[in-house]
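Asker: got a predicted structure here, sequence first:
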Amino acid sequence: MMNNLAIYRTKLRYTYTAFVRTMHHNLFLIIGFYGLLLTLIACILTPWLASNIDQLYPLKRFLMPAWFEQGDINHILGIDNTGKDIFKRLLWALQTSLAITLLITLYVILIGTVMSLWTVFCRPAAHIVLLSIQTITAIPPLLMMMILSLFSGNTLNNLMMVVGVSLLPRFIHNLYNMVNNELKKTYIIALRLDGLSIMNIMRYSVFPNILANFVSECIAIFTTCLLALTTLTFLNFGIESDYNELGVMMREMIAIMPINQWAFIAPGLAILCVILLLNFFDYGLQQARSYRD
């Protein structure tokens, strides 16, 4: 057991060293990785950076951003119509949106992986699952959310369920195709003829070869989930009025757009930057894989 543990540690150290060496030779990976790292640090430090978010500045309402002549350096994006600091609201909204998106994405990956593998190894179930996927995909998330809101309330849990269910068919379908196409390759057939068990084939041959595409699919699910979540919350679905989230913040900042356009633009830019960083990271990984191949 100690020998196996030492082997795993060596492999992990080698993989980390290879990733660091590859990353620092790829501009897209550098921008994506360090940008996402800074975003993560900002989200972790939000309780300290914006600890007094509920503090009101009634005498500074409608304050312009700091780079305007009427602005204040202590309030970078200014003050909204309720007297709250917009930059502090943005930090909390970004943390909330990313946390909800990450939670939905993890559920989709976990459930989708189990269902995809079940579909691959249980052929009779494949037709039922694929037919169900086509049916669910035909229902727009907005319509699904409207129906759920009508019958079971406009809650965050319903919103997360709708976004997750709308993304799950795509993930199951794509992962099913990845695994199924890999299992049909000649070298896999040769391994099965040699008597290697299907579990060992999946562990040592299939999963390593589809890992890059699997990561790309997870990134695509996360970005799509973030866009769907903020779009639905912007339309006032699933979030209470006092909930701080990027879509909610954009909707509330419409009231002060004629005075301070940056109050509305900043949450949108935050969403755009996160998606761009994820796409840069994904593109860098694909480039590194193509160079290695």
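Answerer: The structure has been received and is ready for your questions. Predicted, not measured: the structure shown is a model, and the values here were computed from it.
Asker: going by C-alpha atoms from here, please, whenever you check contacts or count neighbours.
Answerer: OK.
Asker: now the residue nearest the centre of the chain: closest residue in space, sequence neighbours ignored.
Answerer: Nearest to the mean C-alpha position of the chain, by CA atoms, centre = their mean, lies residue 222 at 2.4 Å. Nearest non-adjacent residue to residue 222, counting by CA to CA, 6 or more residues apart in numbering: residue 105, 5.8 Å away.
Asker: helix or strand for the one you found, which one?
Answerer: helix 86-121 (DSSP states H and E).
Asker: check contacts around residue 264.
Answerer: 249-251, 253-254, 257 (CA atoms under 8 Å, 6 or more residues apart in numbering).
Asker: now residue 38: how far from residue 274?
Answerer: 11 Å (CA to CA, to the nearest Å).
Asker: residue contacts, the nearest residue to residue 104 once chain neighbours are set aside?
Answerer: Distances taken as CA to CA, 6+ apart put residue 164 closest to residue 104, at 5.8 Å, once the chain neighbours are dropped. Going by CA under 8 Å, 6+ apart, residue 164 touches 104-105, 107-108, 225.
Asker: what's the closest of these to residue 24?
Answerer: residue 105 (28.1 Å; CA to CA).
Asker: the closest one contacts residue 221, correct?
Answerer: Yes - because the distance of 6.6 Å satisfies CA atoms under 8 Å, residue 105 is recorded as touching residue 221.
Asker: identify the contacts common to these two.
Answerer: With CA under 8 Å, 6+ apart, residue 105 and residue 221 have no common neighbours.
Asker: neighbour count winner among these two?
Answerer: Each of residue 105 and residue 221 has its neighbours counted (other CA atoms under 10 Å); residue 105 has more, 26 against 23.
Asker: any chance you could map the helices in the chain?
Answerer: 2-23, 27-49, 86-121, 123-137, 141-152, 156-183, 186-193, 198-201, 207-234, 246-253, 262-292 (DSSP state H).
Asker: which strands and helices lie in contact with the second one?
Answerer: Looking back up the chat, that one is helix 27-49. Applying 3 or more CA pairs under 8 Å, 6 or more residues apart in numbering; DSSP states H and E, one finds that helix 27-49 contacts helix 86-121, helix 262-292.
Asker: try it again at 6 Å.
Answerer: Secondary-structure packing of helix 27-49 (3 or more CA pairs under 6 Å, 6 or more residues apart in numbering; DSSP states H and E): helix 262-292.
Asker: which parts of the helix it packs on are buried?
Answerer: With burial defined by 16 or more other CA atoms under 10 Å, the residues of helix 262-292 counted as buried are 262-264, 266-268, 270-271, 274-286, 288.
Asker: then this one, side by side with the first:
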Amino acid sequence: MSRLARLIKGLKLSFSRLHSNLYLIVGFYGILAITFVALSTQWFFHAHLNPSYPALLPPAWWSSGDINHILGTNAKGQDIFNYLLIGYRSTMSMTLKAVFYVVAIGGVINYLMFFISFIRPFVLFVFKFCMVVPPLLGVIVVSLLLKDDITNMLLVIGLSYSPRFIYNIHQRVINEWNKTYITAYRLDGLSSFSILNHYILPNIVPIYLTEIVSLFGSVILSVTTMTFLGFANDVSRPDLGMMMFQMKDIIASNYLAFLSPGIAVSATIILVYLFNFGLYGRRAGT
């Protein structure tokens, strides 16, 4: 079988598996949709925050609304739908950046803990202590001691969730290491490096991805909460939390302006969890 034929066969199998259950279908195409929205705010939606209307407008379906402004405008004349698109892209960017840092640093630390056993008890002790410190407390302390900007906020959020992520993955690695088939490979003289990379890590990929999904949900909620409370607010880079904070002033006349950021965050988390459950949840239950 040629390389092209194997590639086509692999794509057909992947496509067939993608449509094997409703969770995968909804999750996958939902993620594609939100990715398109996040990446196309400028060239497709032409979203901007320049004042576009001289007065406060309600949603378009109200009697005094304007069809050109679906969710209405705020007191500054900015289109709320455009604000939502720009804020969503900014929130997703910050969340993915924090998740990437946690996963990258967590992978390095897990490698070190696996091969350098004498540092393992100390690192695990520090992690157990750090896991009880809420991200909000860390952000408050950093904002008092250092500059209150988005970089420091993402750093604190990443450091807050890193111990739990690293600890959970490490426990899975150790559990896999103690299984019978790994013992057989060790008795055959296979090196720890080969066992970790060729047997343990491939077997814990579903768990690893599940932990990343859980981390994503926690981080996006933390980022939105922090900016809603007023930390690291940058008017040149608005996000969904900042949008909720600013729209609370018009909640009486346009409650959708306040609720839409929360709906966007909730829908994103649900779609990501549905996709993850479709991939690995049903397999674990069978």
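Answerer: Received the coordinates, thanks. No experiment lies behind these values; they were computed from the predicted model shown.
Asker: quick one: TM-score?
Answerer: The TM-score (TM-score structural alignment, normalised by the length of structure 2) is 0.94; 286 aligned residues with a CA RMSD of 2.1 Å.
Asker: quick revisit: just the buried members of the contacts of residue 264 of structure 1?
Answerer: Neighbour-count burial (16+ other CA under 10 Å) applied to the contacts of residue 264 of structure 1 gives 249-251, 253.
Asker: tell me the one of the residues you listed nearest residue 93 of structure 1?
Answerer: residue 249 (7.3 Å).
Asker: re the thing from before, quick one, which of the helices of structure 1 is nearest to residue 70 of structure 1?
Answerer: Nearest to residue 70 of structure 1, of those and by CA to CA, is helix 262-292 at 14.2 Å.
Asker: and the angle for the closest one with helix 207-234?
Answerer: Counting by axes from the mean of the first three to the mean of the last three CA atoms, to 10 degrees, helix 262-292 of structure 1 lies at 170 degrees to helix 207-234.
Asker: re the thing from before, for the residue nearest to the centre of structure 1, give its distance to residue 134 of structure 1.
Answerer: Distance from residue 222 of structure 1 to residue 134 of structure 1, by CA to CA: 21 Å.
Asker: could you do residue 73 of structure 1 as well?
Answerer: On the measure of CA to CA, residue 73 of structure 1 and residue 134 of structure 1 end up 53 Å apart.
Asker: one more: residue 147 of structure 1?
Answerer: In terms of CA to CA, residue 147 of structure 1 sits 19 Å off from residue 134 of structure 1.
Asker: aligned partner of residue 147 of structure 2 in structure 1?
Answerer: Using TM-score structural alignment as the criterion, the counterpart of residue 147 of structure 2 in structure 1 is residue 153.
Asker: kindly report the same for residue 59 of structure 2.
Answerer: Using TM-score structural alignment, residue 59 of structure 2 lines up with residue 65 in structure 1.
Asker: and for that match, the neighbour number?
Answerer: 23.
Asker: swap in the one 10 residues further on?
Answerer: The local packing count at residue 75 of structure 1 equals 18, with neighbours defined by other CA under 10 Å.
Asker: same check, this time on residue 173 of structure 2
Answerer: 18.
Asker: chain neighbours aside, what residue packs nearest to the aligned partner of it in structure 1?
Answerer: Residue 173 of structure 2 maps onto residue 179 in structure 1, with residues paired by TM-score structural alignment. In space, residue 179 of structure 1 comes closest to residue 206 once its chain neighbours are excluded; the distance is 6.9 Å by CA to CA, 6+ apart.
Asker: so what corresponds to that neighbour in structure 2?
Answerer: Aligned partner of residue 206 of structure 1 by TM-score structural alignment: residue 200.
Asker: residues near that match, how many?
Answerer: Residue 200 of structure 2: 18 neighbours (other CA under 10 Å).
Asker: likewise the one 5 residues further on?
Answerer: Look at residue 205 of structure 2: counted by other CA under 10 Å, it has 12 neighbours.
Asker: could you measure from it over to residue 173 of structure 2?
Answerer: Using CA to CA, one gets 11 Å for the distance from residue 205 of structure 2 to residue 173 of structure 2.
Asker: next: residue 155 of structure 2.
Answerer: Applying CA to CA, the value for residue 155 of structure 2 to residue 173 of structure 2 is 26 Å.
Asker: do the same with residue 276 of structure 2
Answerer: When residue 276 of structure 2 is compared with residue 173 of structure 2 (using CA to CA), they lie 20 Å apart.
Asker: kindly report the same for residue 256 of structure 2.
Answerer: From residue 256 of structure 2 across to residue 173 of structure 2, the span is 46 Å (CA to CA).
Asker: equivalent analysis for residue 223 of structure 2, please.
Answerer: Residue 223 of structure 2 is 30 Å from residue 173 of structure 2, by CA to CA.
Asker: kindly report the same for residue 72 of structure 2.
Answerer: 52 Å.
Asker: could you do residue 208 of structure 2 as well?
Answerer: For residue 208 of structure 2 relative to residue 173 of structure 2 (CA to CA), the value is 10 Å.
Asker: also residue 7 of structure 2?
Answerer: Distance from residue 7 of structure 2 to residue 173 of structure 2, by CA to CA: 32 Å.
Asker: cool, and residue 154 of structure 2?
Answerer: Per CA to CA, residue 154 of structure 2 is found 27 Å from residue 173 of structure 2.
Asker: also residue 192 of structure 2?
Answerer: 12 Å.
Asker: which residue in structure 1 lines up with residue 270 of structure 2?
Answerer: Checking TM-score structural alignment: residue 270 of structure 2 goes with residue 276.
Asker: how about that match: what's its closest non-neighbour residue?
Answerer: Closest to residue 276 of structure 1 by CA to CA, 6+ apart is residue 32, at 7.9 Å.
Asker: alignment lookup: the one you found to structure 2.
Answerer: By TM-score structural alignment, residue 32 of structure 1 lines up with residue 27.
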